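# Sequence and computational prediction follow.
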Amino acid sequence: MSLTFELSATRRDNTGTANARRLRHTGKVPAIVYGEGKDPMTITLEHHLMLANLEHESFYTQILDVKCDGQSEKVVLKDLQRHPSKAIIMHMDFQRVSDTSKIKMHVPLHFIGEDIAPGVKQEGGSVAHTVNHVDVLCLAKDLPEFIEADVSTLNVGEALHLTDLKLPEGVELLALQQGADHNLTVAIISKPRGGSEEDDDTTVESAPEPSPSE
């Protein structure tokens, strides 16, 4: 069952780098809510709660509920800035969503069927993931938390492409809108390392020894 996320926020009027630094020192995260033709709203969130939310993959691709000043906003997480070396969230951007406007989102792939793929189970190959996330376009109500990439029928040397993905209804892949050249390989089954059985059974003949000189 999917998690639901309700974010309790406080409106902030003071902006700027110095103010954001002070907020972070008090355990707060500066953030902004924008979009849908409304004025941007600057807010603060509890840092420890946001860190906990970020541990869940679905937080990045789910409709979130931001509650501030008695009002509720439906949003998605559009940008996240982290400290380069510390477990500190520097800033968060949230985009408002509606039932009628399509949004672009970065969605993870979940690979299934690897253990039963003929190329793995029968031929001893290994699955290599070449794409782990895809950019999608859809209405907010159709936004998937992830998209399954089924490799269960692949043999060694065969690949799964973007056009092979089974998309939920109402979801489009942005890459495919750019033409057939953007039908990227998602996964491929590589042959086992080392020689083949034929190589193992082959007898290598030694070169004849030279005749003794007269």
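The structure has been received and is ready for your questions.
# From here on, just use CA atoms for contacts and neighbour counts.
Noted.
# residues touching His133, list them.
His133 makes contact with 106-109, according to C-alpha atoms under 8 Å, 6 or more residues apart in numbering.
# Which members of the residues you listed occur in strands, if any?
Filtering the contacts of His133 for membership in strands, criterion DSSP state E, returns 106-109.
# Out of those, which comes closest to Val75?
Sorting these by distance to Val75 puts His106 at the head of the list, at 14.6 Å, by C-alpha to C-alpha.
# measure the closest one to Pro144 for me?
10 Å (C-alpha to C-alpha, to the nearest Å).
# Below is structure B, check it against A:
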Amino acid sequence: MSIEIKAVKRDVKGTGASRRLRRAGNVPGVVYGGDKPAVSIEFDHKELFLQFRHEAFHASILSLVLDGKAESVLLRDYQLHPVRNTIQHIDFQRVSASEKIHVKVPFHFVNEDAAPGVKLGGGSISHIQTEADISCLAKDLPEFIEIDLSKLETGHSVHLSEVKLPKGVEFVQLAHGDDAAIATILKPRGGDDSAEAETPEAPAAE
């Protein structure tokens, strides 16, 4: 999926100028990195938000068109208005085809209902992590990582080391020796469904 966003250079800077931009329906931002200087830019908010609301926008190589020239970038930071949920500022980083990048990529959990721990054991799935930091070349960046829970038993967990990654992709945590759990199936509370239905849930002991 190729996502293109258009920007123009922003000559006027400062807090007051940014407020005026937002009132006019635009979003101030910056693009930096690579062997080029940082450039202050601005976007049409409606056009930008149409792309921003898609999951892929947050974990894909984007094509930023500035002054008629396209360059590959990654979303690196943004601020949202706490009430109106509009984009207040946005930052992009240029990426090189020959250098590895670190990006947070979302997990897509599949076959949850088919997991033996749920289907047969009556357990419930707990998502311990919903995304992970990966390292790869720009061309190898996946939009998401699929986590298959079809064989997960009650009380067991899926760890980073058990996930099959696309070629050229690695988990940063795992590379540093941290084989963290991604999801687990919690055992049903109490031993009997009928008893559990009549017994109020008690706080877990520390």
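Nice, thanks for sending it over. All values derive from a computational prediction rather than experimental measurement.
# Filter the contacts of His133 of the first structure down to just the buried residues.
Neighbour counting with 16 or more other C-alpha atoms under 10 Å marks 107-109 as buried within the contacts of His133 of the first structure.
# before we move on, the earlier item: which of the contacts of His133 of the first structure does the second structure keep?
The subset of the contacts of His133 of the first structure whose aligned counterparts are also in contact in the second structure, taking both residues aligned by TM-score structural alignment, their matches' C-alpha atoms under 8 Å, comprises 106-109.
# which residue sits closest to the most centrally placed residue in the first structure, ignoring its sequence neighbours?
Taking C-alpha atoms, centre = their mean as the criterion, Pro108 is the residue nearest the geometric centre of the first structure, at 3.0 Å. Spatially, and ignoring its direct neighbours in sequence, Pro108 of the first structure is nearest to His133 (4.2 Å; C-alpha to C-alpha, 6 or more residues apart in numbering).
# Now the common contact residues for His106 and Pro144 of the first structure.
Shared between the contact lists of His106 of the first structure and Pro144 (criterion: C-alpha under 8 Å, 6+ apart) are residues Thr61.
# Return the residues in contact with Leu143 of the first structure.
61-62, 171.
# Trace it over to the second structure, please.
The criterion is TM-score structural alignment: under it, Leu143 of the first structure has Leu141 as its aligned partner in the second structure.
# next one: Phe94 of the first structure
Under the alignment (TM-score structural alignment), Phe94 of the first structure maps onto Phe92 of the second structure.
# Its match: what secondary structure?
Following DSSP: H, G, I helix; E, B strand; the rest coil, Phe92 of the second structure is assigned to strand.
# What residues does it make contact with?
Taking C-alpha under 8 Å, 6+ apart as the contact definition, Phe92 of the second structure lies against 29-32, 73-77.
# Looking at those residues, which is nearest Ala181 of the second structure?
Using C-alpha to C-alpha, Arg76 is the member of those that lies nearest Ala181 of the second structure, at 25.5 Å.
# quick one: that closest one from Ser96 of the second structure, how far?
Between Arg76 of the second structure and Ser96 of the second structure the distance is 15 Å, computed by C-alpha to C-alpha.
# Next: Leu120 of the second structure.
Between Leu120 of the second structure and Ser96 of the second structure the computed distance is 48 Å (C-alpha to C-alpha).
# cool, and Pro28 of the second structure?
In this structure, Pro28 of the second structure lies at 24 Å from Ser96 of the second structure, with C-alpha to C-alpha as the measure.
# of the two, who's got more company?
Neighbour totals were compared for Pro28 of the second structure and Ser96, and Pro28 leads with 26 against 17 (other C-alpha atoms under 10 Å).
# Looking at the first structure, name the residue matched to that one.
For Pro28 of the second structure, the aligned residue in the first structure is Pro30 (criterion: TM-score structural alignment).
# Give me the three-state assignment for its match.
State at Pro30 of the first structure, reduced to three classes by three-state DSSP: strand.
# picking that back up, output the contacts of Leu143 of the first structure in TSV, with neighbour count, secondary structure and distance to Leu49 of the first structure appended to each entry.
Formatted as TSV, these follow (neighbours: other C-alpha atoms under 10 Å; DSSP: H, G, I helix; E, B strand; the rest coil; distance: C-alpha to C-alpha, whole Å):
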residue	neighbour count	secondary structure	distance to Leu49 of the first structure
Thr61	20	coil	17
Gln62	23	coil	17
Val171	16	coil	31
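# quick check, nearest of those to Val156 of the first structure?
Checking the contacts of Leu143 of the first structure against Val156 of the first structure by C-alpha to C-alpha gives Val171 as the nearest, at 30.0 Å.
# what's near enough to touch the counterpart of that closest one in the second structure?
If you follow Val171 of the first structure across to the second structure using TM-score structural alignment, you land on Val169. Listed by C-alpha under 8 Å, 6+ apart, the contact partners of Val169 of the second structure are 134-137, 140-141.
# And for Lys9 of the second structure?
For Lys9 of the second structure, the residues meeting the contact criterion (C-alpha under 8 Å, 6+ apart) are 39-42, 66-67.
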